[in-house]
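Undergrad: quick check, what structure comes out for this input:
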Amino acid sequence: MEYFHGAQLAHLYGWGGAPQCHCGICNGQHLARFSDSPDDVVAANRHNVATWLRWAEALQAARPGSERRRLWKDQCWEAVKARETISRQWRSAQSPTWPAALKVWATAAD
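TA: This is a model prediction of the structure:
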């Protein structure tokens, strides 16, 4: 649940070993492949939409109110746990700062 420029991901993963994405756009390609070329910008935007669309559809399918809030909280908590695992894989000595809202949403009282 974070946005990273392709070059930033490439740096974090030491220019190799970035995870694969299995969204409908990426089809298993690695996430650090995006550059500033016009074609890559279009592909990165399509990846972003495909990723968020999955979450939006799940949220819209949940009943409004506590069920939807709980689903969003759970999705944020999964992102927090994934970030902790992923940041250990980064070869960069300094991890980017966390999105402040992510932990707030993940730990918010219902």
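Undergrad: make it CA atoms for all contacts and neighbour counts henceforth
TA: Noted.
Undergrad: got the residue ranges for the helices in this structure?
TA: 6-12, 38-61, 66-89, 100-107 (DSSP state H).
Undergrad: would you list those helices in a markdown table and tack on distance to Pro19 and mean neighbour count?
TA: A markdown table is the format used below for the helices of the chain (distance: least, CA to CA, whole Å; neighbours: other CA atoms under 10 Å):
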| stretch | distance to Pro19 | mean neighbour count |
| --- | --- | --- |
| helix 6-12 | 10 | 19 |
| helix 38-61 | 14 | 14 |
| helix 66-89 | 9 | 15 |
| helix 100-107 | 21 | 14 |
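Undergrad: possible to save those helices as CSV with distance to Ala32?
TA: Shown next, in CSV, are the helices of the chain (distance: least, CA to CA, whole Å):
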stretch, distance to Ala32
helix 6-12, 4
helix 38-61, 10
helix 66-89, 14
helix 100-107, 22
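Undergrad: before we compare anything, build this one as well:
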Amino acid sequence: MLRADLAAFGALARGAAFASYGLSARFRHVVPPGEPTKSSGFADSPAVLFPELMALFLGKTLARRFAATHAPVCECTPCGHRPLDSFPSNRDVRSAAQHNTSVLMSWQRTLHTLAVGPDREQWWQERCRAAVDRYPLVNAAIQQPNGFKVQPQLLRWSLLDAAHSAQASARTD
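TA: Below is the predicted model of the structure:
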């Protein structure tokens, strides 16, 4: 079984026939043989997908970050306009999983409406760039300059097309 996080969508956007997204962290990350796991131990709150930032955060982290302001409201069907900071404990694992699945499935449906090739690649890159651009806005809104940090993987996906195009141009020169 292959394990992937948001890279599953990047792979689909770049032409993969299928991909798998792990429901929990242990099913999203691969640890090479002989290397230690990078676990912070038992999580006392569920991982919650913050769609605008295209990243998973612990529910308790979202609750802390948005403690002094209004959290974004999720419009997915399971949430029914529930704020993203309302998954602070492990009692919320099921509802967080329903939220995550609903958001991911909406992305998957959109992706599959696009033709394989440049349309999908462009959609993915634009989505990643929009998320990267959103981080400073969210941090400003919560008045925490480093409240949320762009994950390196997301940054790489947001820049990949430019790098890919530069490599293609170099080969044709």
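Undergrad: sorry, back to before: out of the helices of the first structure, nearest to Gly24 of the first structure?
TA: helix 38-61 (6.6 Å; CA to CA).
Undergrad: give me the contacts around the closest one.
TA: Helix 38-61 of the first structure is contacted from outside by 23-26, 34-35, 68, 71-72, using CA atoms under 8 Å, 6 or more residues apart in numbering.
Undergrad: which pair in these spans the largest distance?
TA: Between all members of these, the farthest pair (by CA to CA) comes out as Ser35 and Arg68, at 35.3 Å.
Undergrad: relative to Phe4 of the first structure, which of the contacts of helix 38-61 of the first structure is nearest.
TA: Closest to Phe4 of the first structure out of the contacts of helix 38-61 of the first structure is Phe34 (10.1 Å), distances taken as CA to CA.
Undergrad: the closest one -> the second structure?
TA: Using TM-score structural alignment, the partner of Phe34 of the first structure in the second structure is Phe87.
Undergrad: tell me if I'm right that that match and Phe50 touch.
TA: No - counting by CA atoms under 8 Å, Phe87 of the second structure does not reach Phe50; the two are 11.7 Å apart.
Undergrad: neighbour count: those two, which is higher?
TA: A count of neighbours by other CA atoms under 10 Å puts Phe87 above the other of Phe87 of the second structure and Phe50, at 24 against 21.
Undergrad: report the contact partners of the nearest residue to that one once chain neighbours are set aside.
TA: Spatially, and ignoring its direct neighbours in sequence, Phe87 of the second structure is nearest to Gly59 (4.7 Å; CA to CA, 6 or more residues apart in numbering). With contact taken as CA under 8 Å, 6+ apart, Gly59 of the second structure is in contact with 45-48, 84-89.
Undergrad: and the helix or strand harbouring Val48 of the second structure, what does it pack against?
TA: Assigned by DSSP states H and E, Val48 of the second structure belongs to strand 47-50. Applying 3 or more CA pairs under 8 Å, 6 or more residues apart in numbering; DSSP states H and E, one finds that strand 47-50 of the second structure contacts strand 55-58, helix 93-112.
Undergrad: ok so, going back, what's the residue nearest to Phe87 of the second structure aligned with over in the first structure?
TA: Per TM-score structural alignment, Gly59 of the second structure is aligned with Gly6.
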